[in-house]
Each structure stands twice: as C-alpha cells, then as structure tokens.
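Asker: I would like to see how this sequence folds:
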Amino acid sequence: MLVVLGFVMIAVFMTIVMTKRATPIVTLILVPLIFGLFAGAGLGIGDMIVEAVLNLAPTAGLLFFAIIYFGTMIDVGLFDPLIRLILRFVGHDPVKLVVGTALLTSVISLDGDGSTTFIIVTSALLPIYLKLGMSPVVLTVTAAMSNGVLNTVPWGGSTSRAAASLQLSPIDIFVPMIPAIVAGLLTVCVFAYFMGISERKRIGTLSLDDRRVLAEREPVAVGAAASGARAGGSSVAIRDDFSVPLDTQNMLAVRPKARPRLIWVNLVLTLATMTVLVADFTEPVVVFMVAAAVALVINFPEVREQSEQIKAHADSVISVVGMIFAATVLTGVMNGTGMVSAMAEWLVTVIPSDLGPVMAVIVGLLSIPFTFIMTNDAFYFGILPILAETATHFDISTIEMARASLVGQALHQSSPLVASFLLLIGLANVSLGEHFKKVIWRGTIVAVVMLIVGGLTLAYPLF
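Answerer: Now for the predicted structure:
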C-alpha cells in the first residue's frame, strides 16, 4: 500500500509541476499532505513536518545569506575587473570570443541566478557576435552549458534541492565535486574552442553583405523585471508577458551600487569566506551569516542602504528558501509514513543485485535525460530520494548519490522547462531547434565527463 501511494504521490507531484498547474511551493505542500493523510499519518503529520523543518533549517539559512552575499558582491562590482579582463581578452577573434563566453558566464554564474547571468552575458557579447557575423546559437550553447555546470554551487538550484530532499549539507555535497565541476568547465571550454574554430572558418566564406545583415539583426531582449534591475537596466517595457530592459548595451558599465574603492576589501572578504567554508571550521550557515552581515556593513554603512540591498534580492531569497521549507512537507511525510523505506525495499527486489554497486553511476546517468525532460523539483524531490534510499542497501551513502545526481545540470540548463533558458534564447533571438541541435550531444558529453571525474576523485564509487 505504501509503495503504491508513494509512487502515485510522486507521479501526481511531477505531473502538476511539469504542467505548471501550480507552483512548486504549493505542490510540495499540498500533494504530500493529502497523500500523507491517506497513508494514515493523522494528526502526527504535523510532528513529521516539524522534524523535517528542524533538519533543513540550517540549509535554508545557508541559502538565504549566500544569495544576499553573492548578490551584494556582484552589485558592488567585485567581479567587474575580471569581466573586463575577459572582454579585453576576447577582442574580435571568434575563437577567443566563444572561449571568453564560457569564462564570463562561469564567473557571473557564481551568484546562482541564471536570469541575471544570461542578461549580462548576452548584453556584453551578443553585439560582438553579430558584428563579426557569428551565429548567436554558439553563444546560447556555450552560456547554457557553463551556467549549468556552475548550477552545482551550494546555493544553486540543483545542490540546494538535493540537500533539501535528502536532509544533507549542501557544502558536504559540493566540496568533493569540485574536481568534477572543474573538469566540466574545462570540457565546455574545449567545446567552445572548437565551435570558435568552426565559426572562424564559416565567417571567412561570408560576403560583406551577409556580415552586414547579421550585424544589423536586432536581438529580442526578454527577461524578468527584477533580473533586469539587478543587471543594471534602467528602464523596462513589456512584451509578451516578459519585461524588457531597454538599455542593455551598457549594463556592465552602469553599476549604481559599485564600490571600486572597496574592491580589495571585498576580495579579501570573499577569499576568507571561501577558505573558512572549505576548511569546515564551523557550520556553513554561520559563515555566510557573518560574511553577509560584514559585506553589508562595509559596502552600505547606512541602515536605509542595507535595507534596500536586502530587498533587492528578496525575490531570489523567497523563491529558493520558500521552496526549501515547502520541501519539508514532502520529505517529512515520505520519511514519517515509511513510504521511502517501503519503496526502496521494493526497488531492491527489482534492481538486479549486479547493478547495486553502480547505483551512483545509474543516478548520474539518469540525471542527464531526466533533468532535461522534467524540472529539478520533480527529479530531486520525486526520484532522487527513492534511488538514494535504495542505494543504502548496497552500501552507497545518500550523500554520494546526491553528488552523482548533479552531473546532469550541464544539459538541464537547456531544458525548455527552465525559465532562465527561455530568457537566454529570447535575448539572442535563437530558436529551440537550432539550440538543441548543438547542445544536446555536447551537454551530454560534459555531464559524462563530470560523472567519470567525480568517480575517479572518490566523490562517489564508480564500481
């Protein structure tokens, strides 16, 4: 009975999320609540949820202050010199431009906000692509893969969901995956290099008239109003239910909250924060609480400025942290009613014993297509907990399964279910079909490279 209820609950949850009949937060609360009552939880369902809330509170706090911190560092211009260096490196060489796209996207992706990343990257680089007569599809493919790899940072969508669904620390998931993430970024740069070579050869065959037509193309700029404001857009118009930052050419130059005199102070603070975080001296949530508070005091000494800065990132905080707390209903009900254990025991009887030792590899491979055809919410809250519980019967820990499940993000960020990806192709005026032709096999290879490197560096067992 519990097995049937568990799988039906997951199917209902995934269907509602994927068809967008309700927000993930609403679905995470109501669906498991209803099925928990059917499973006989009764009034005890409250205790199950509260226990899950207590377990996930540190994760929610970590994400809250990490978003505030990195959002503040981008707003005050900490990464601007590196961005300008990349743009100077790019010049007008197609190869350098595509590799620079990968590097620039990687840097800006550190704040975990895909929409802001794509607005800045396309605003800075798309005019150069068009001027040179290069295909904007190359930009969207490179940016999507780079952002997908960096979506595995602790405050990113995939890691935070994996941590929430399995009640783990996102830092513990992330740190052993650093070699795999670096390998993924290097693989993206290799693909970028060869795409740049192809573009350089193709451009050589274009006539001057063809180049002029490409250079005069007007990209369709679409994006969230909040993202446009964070990226520096000053005025906004509405098109097809999307907000459009009109002044996108100078987004990097327009930085009203920039603190150039404090750049070295902010750099030292960031390096110190990362050092303490990786060294694991104290709880990650404490590290980011202190770092965010110090960053606000240093860069915005007035109370009004601090309040405005926090409000500027309220949308991102509410959507991520709200989702984490809503997930406690799902995890609390599944664990409290015994659904996870019952479903895992059933899977153990189904999965051949010979495949047991490679469950980490299985979840990694499944994450590639599954996170492309479904949302991260559906995969990490619906599928991962069952596979992770099953893996424990084969002496593979839940944290190892969580790490392996991250590799599919290289392709996930090109899923039509991802809002920020739709923003990207809208900004570059690229069709889904053109993008998919170039990204699906490349993103799959990046994910497989990450999976292999993660296993070789003992983030999880390969065999």
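
Asker: contacts, neighbours, all on C-alpha from now
Answerer: Will do.

Asker: give me every residue that touches the nearest residue to L277 once chain neighbours are set aside.
Answerer: Counting by C-alpha to C-alpha, 6 or more residues apart in numbering, P284 is the residue found nearest to L277 once chain neighbours are left out, at 6.1 Å. When contacts are counted by C-alpha atoms under 8 Å, 6 or more residues apart in numbering, P284 touches 62, 171, 277.

Asker: next up, for comparison:
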Amino acid sequence: MLALLGIATIAVLLAAILTKRLSPLVALIIVPVAASLLGGFGLQTSKFVIDGIKSLAPVVGMFVFAILYFGTITDAGTLDPIIDRILRAVGTRPTRIVVGTTLLALLIHLDGSGAVCFLVTIPAMLPLYDRLQMDRRVLAAAASMAAGINFLPWTGPMIRASASLHVPISSLFNPLIPIQAIGLVFVFGAAYWLGRREEKRLGLTRADGAIPMPTRELTPEQQALRRPKLFVFNIVLTVLVLGTMVVMGEKVPPALMFMVGLCVALIVNYPDVDMQRKRIEAHARAALMMAGILLAAGVFTGVMQGSGMLKAMAQAAVGFVPQGMASQIPVALGLLSMPLSMLFDPDSFYFGVLPVVAEIASQLGVPAVHVGQAALLGQMTTGFPVSPLTPATFLVVGLCGIDLADHQKFTFPLLFGASIVMTIACVVLGIFPW
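Answerer: As a prediction, this is how the structure comes out:
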C-alpha cells in the first residue's frame, strides 16, 4: 500500500511540475503533505516536514550565501580583467575565438548561473563571430559546453542532489574533481576542433588584423560598483574560500566559508553600510528563490522518507533488478543522465526520480553517493543548455539568433559526448564499481 501511495505521489508531483499546473515550490509542498494525510499519518506529517527541513538547513545556507558572495565580487569587477584579457587574446583566428569563448563562459559560470553566463558571454563574442561570418551555432555550442561541464558545489544540480539524497556536498563533489578536469579537457578539445573546422570552412589560414577586436561596454551603474584596485584581494579571498571548502569540507561547513567570505568581501569592497545593503538586495531575489525551492524539497523528502513510502517503493522495485546488475546502476545512470535532461526538469528529477533510484541501489548494496554522482554527470549539467525544460536554453538560442532545433542538433552530440567521457573516466578511476 505504501509503495503504491509513493508511486502515486511521485507521479502527481512530476505531472504537476512538467505540465506547469503547479510551480515546483507549490508542488513540492502540497503533493507530499496531501499524500501523507491520505496515508493516514495525520499529525505525524508535521514531524516528517520539520525533519526534512532540518536536514537541508546547511545546504540552503551554503547556496544563499554563495549567491550573495559571487554576486558581490562580480559587482566589484573581479572578473573584468580576466574577461578583457581573453577578448584581447582571441584575435581573429576562429580556433582561438572558439577556445576563448569556452574559457570566458567557464569563468563567468563560476557563480553557477547559466543565465548570467550566457548573457555575458554571447553578446561579448557575437560581433566577432558575425564579422568573420562564423557559424553562430558554434558560439552557442562553446558557451553551452563550458557551462554544462561546470558542476561546482554551489550549482543547482549539485545542491539538489545533496538535498534529495542527504549526502554531504563534499562527498559528492570531491571525488568528481578529476572527472571534471577530464571533462574540461574534452570540452576544450571539442572547442579547438570546432574552431579548426570553421577555419577550413571559411578558408582562413591567418588572422586578419583589419577586423576590430570586440569590446565590452559597462553601464555607469556598473562602473560605480567596480573596485579595480581590490582585484588581487578579491581573487585571493575567493581562492581561500573555495580552497578551504574543498580541502576541509568535512571539518568546516561550506555555508560558514561563504558567510565569512561574504562579510569580508562586503566590508572591504563596500565599507558604506548602505552600499552593503544594496548589494545584498541586488542578489537577494535569486538567493530567496532557490532557498524556497530547497526548503520545499525538504518537505517532500522528509515526508517520503519519514512515512516509509520511499523505502517501500525501493523494496518493491528491488525484485526487478538482477543482483548481478546492481553494481552497474551508477554507470547506466551516468550514460542516461544527459538525455534524461530532455524529459525531466531539475526539480522533478532530483527530488522525484533520483531518491527512488538511490533507494533501489541502496537496497542492492550500492551507495547513494555513487547514484548522485552519476546523475551529476549529465542531468541538468551537460544537459541543461539544450533541454527545452530550462529557460537558459531559450536564452542561448535567442541571444545567438538561431533555431532551437538547429542548436539541439548541433550541440547535443557534443554535450552527450562529454557525459559519456566522464562516465567512462569514473569507471577507469574506480569511482564507479564495474
């Protein structure tokens, strides 16, 4: 009975989110609470909810302060010299331009926002692509690959995986550092190949100095926030925050590192209290939206686990999985995770599908952390820039002025290839059992 109720709960949740009848926040709260009451758990439902929210508090704190921190140092112009240097270095040779586009997008996506990455990268590089008559699909693909491969601890998929599986972010991310490095090698190799192909198509063998370099224009408001004299300080601060989080993630909570980092960044860059308040307000909307989703997800996971529905579903499904195939669940999910981005939005997959897969794997002796890592190799990481379920995809095609179908046909194989390479690397390096 519990297994059927759990299946019905997830089905209703997915239907509500995918058909846009309910927002993810509303669905993640209303659906599981209603299911718990229908299951006869009564006032126990409140305990399930509170337990679920408590378990996510550190993750919510980290994400909120990560958004505020990266927003603040970006406002201070920390990335400006790097961006301008890249734009000057690419010249007018397609190979350099595509590789430079990839590097620029990778750096801009350090804050974890695909929208910001595309809004900065594509307008900055598009004039150069047009002057050289380069294929705009290449620009879209280069930016998409860089953003897709960048599953850092404060990005949405990583935080969702940690929240839904109740696994520390450091346990998910740290083993994947070499895998991400391998993925980056593939991405920059693909970018170089795309650039060489464009050179051959255009018949170019050398740079044409007559073509002007691209430039960036900052608004007066942006100029007023820039702190170029504090560039070195902000870079050192960021390295300390991220380095401590990666190296000492088990001892020092990531939320604390971003809290302290934000405070130091605000005090040094914007000593005036009013400016500090305005910087927080400028980025509070994005922080609040994700915090709300994560707390709502705590309601869902709390009810599903506390009521026993998740365990009952897994026990019912275990019988359908051959014992000898259990160890290969992470590999199979790693290979399928990127295409699944075309079917599930991040909330419905990470909060609706992934916990069930993880529980099935757990029943068969496969750690949940491996399942979470497998999902992160493609599900709304490499998959999000081509998924019709994410606004960022339409932002890419809109800024580049290309058709969605053309973008998907051109970029999908490259992103899927990155996901496959990283999955194979996980097997070779012993992260996934085989």
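
Asker: For the contacts of P284 of structure 1, pick the one with the most neighbours.
Answerer: Of all those, L62 has the most neighbours under the rule other C-alpha atoms under 10 Å, reaching 25 neighbours.

Asker: wait, that one sits on V285?
Answerer: Yes: between L62 of structure 1 and V285 there is a contact under C-alpha atoms under 8 Å: 4.2 Å.

Asker: that older thread, how about the residue nearest to L277 of structure 1, what's its partner in structure 2?
Answerer: Aligned counterpart of P284 of structure 1 in structure 2: P254 (TM-score structural alignment).

Asker: what about whichever helix or strand T95 of structure 2 is part of, how far off from structure 1?
Answerer: Element membership for T95 of structure 2, per DSSP states H and E: helix 94-108. Following the fit onto structure 1, the mean deviation recorded for helix 94-108 of structure 2 is 0.7 Å by mean C-alpha distance after the TM-score superposition for structure 1.

Asker: Quick one: work out the angle between whichever helix or strand comes after that helix and helix 94-108.
Answerer: Next helix or strand after helix 94-108 of structure 2 toward the C-terminus (DSSP H and E): helix 114-131. Helix 114-131 of structure 2 runs at 160 degrees relative to helix 94-108, counting by axes from the mean of the first three to the mean of the last three C-alpha atoms, to 10 degrees.

Asker: hmm, who's touching helix 114-131 of structure 2?
Answerer: By C-alpha under 8 Å, 6+ apart, helix 114-131 of structure 2 touches 92, 101, 104-106, 108-109, 135-136, 139-140, 143, 147, 211, 213-216, 392, 395-396, 399-400.

Asker: where's it relative to the chain centroid, distance-wise?
Answerer: Helix 114-131 of structure 2 sits 19 Å away from the centroid of its parent chain (C-alpha atoms, centre = their mean, to the nearest Å).

Asker: Likewise for stretch 353-366 of structure 1?
Answerer: On the basis of C-alpha atoms, centre = their mean, stretch 353-366 of structure 1 is displaced by 24 Å from the centre of the chain it belongs to.

Asker: List of residues touching it?
Answerer: Applying C-alpha under 8 Å, 6+ apart, the set of residues contacting stretch 353-366 of structure 1 is 384, 387, 391, 394-396, 400-401, 404-408, 448, 451, 460-463.

Asker: Select from the residues you listed every entry located in helices.
Answerer: 384, 387, 391, 400-401, 404, 448, 451 (DSSP state H).

Asker: okay if I get these as CSV plus distance to M1 of structure 1 and neighbour count?
Answerer: Shown next, in CSV, are those (distance: C-alpha to C-alpha, whole Å; neighbours: other C-alpha atoms under 10 Å):
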residue, distance to M1 of structure 1, neighbour count
L384, 21, 23
L387, 19, 22
A391, 22, 24
E400, 29, 23
M401, 26, 29
A404, 30, 31
V448, 37, 20
L451, 35, 30
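
Asker: which of these sit farthest apart?
Answerer: Maximum pairwise distance in those, criterion C-alpha to C-alpha, is 20.2 Å, between A391 and V448.

Asker: M145 of structure 1: which element?
Answerer: helix 136-150.

Asker: Check which element follows that helix along the chain.
Answerer: Taking DSSP H and E, what comes next after helix 136-150 of structure 1 is helix 157-166.

Asker: Relative to structure 2, what is the average displacement of that next one?
Answerer: After superposition onto structure 2, helix 157-166 of structure 1 lies on average 0.8 Å away from the residues it aligns with, using mean C-alpha distance after the TM-score superposition for structure 1.

Asker: Which strands or helices does that helix pack on?
Answerer: Helix 157-166 of structure 1 sits against helix 45-75, helix 170-174, helix 314-336, helix 376-378, helix 384-392, helix 398-404, with contacts defined as 3 or more C-alpha pairs under 8 Å, 6 or more residues apart in numbering; DSSP states H and E.

Asker: what's the shortest one aligned against in structure 2?
Answerer: Against structure 2, the aligned range for helix 376-378 of structure 1 is residues 346-348 (TM-score structural alignment).

Asker: Please point out which parts of the matching stretch sit buried.
Answerer: Neighbour counts over stretch 346-348 of structure 2 (16 or more other C-alpha atoms under 10 Å) mark 346-348 as buried.

Asker: Helices of the stretch 151-300 of structure 2, start to end?
Answerer: Assigned helices in the stretch 151-300 of structure 2, in chain order: 156-165, 169-173, 177-202, 220-225, 231-247, 254-269, 273-306 (criterion: DSSP state H, counting those that start in this stretch).

Asker: Next, the mean deviation of the longest one compared to structure 1.
Answerer: What that stands for is helix 273-306 of structure 2. With mean C-alpha distance after the TM-score superposition for structure 1, helix 273-306 of structure 2 departs from structure 1 by a mean of 0.7 Å once superposed.

Asker: how about that helix: buried residues?
Answerer: So helix 273-306 of structure 2, judged by 16+ other C-alpha under 10 Å, has buried residues 276, 279-280, 283-284, 287, 290-291, 293-306.
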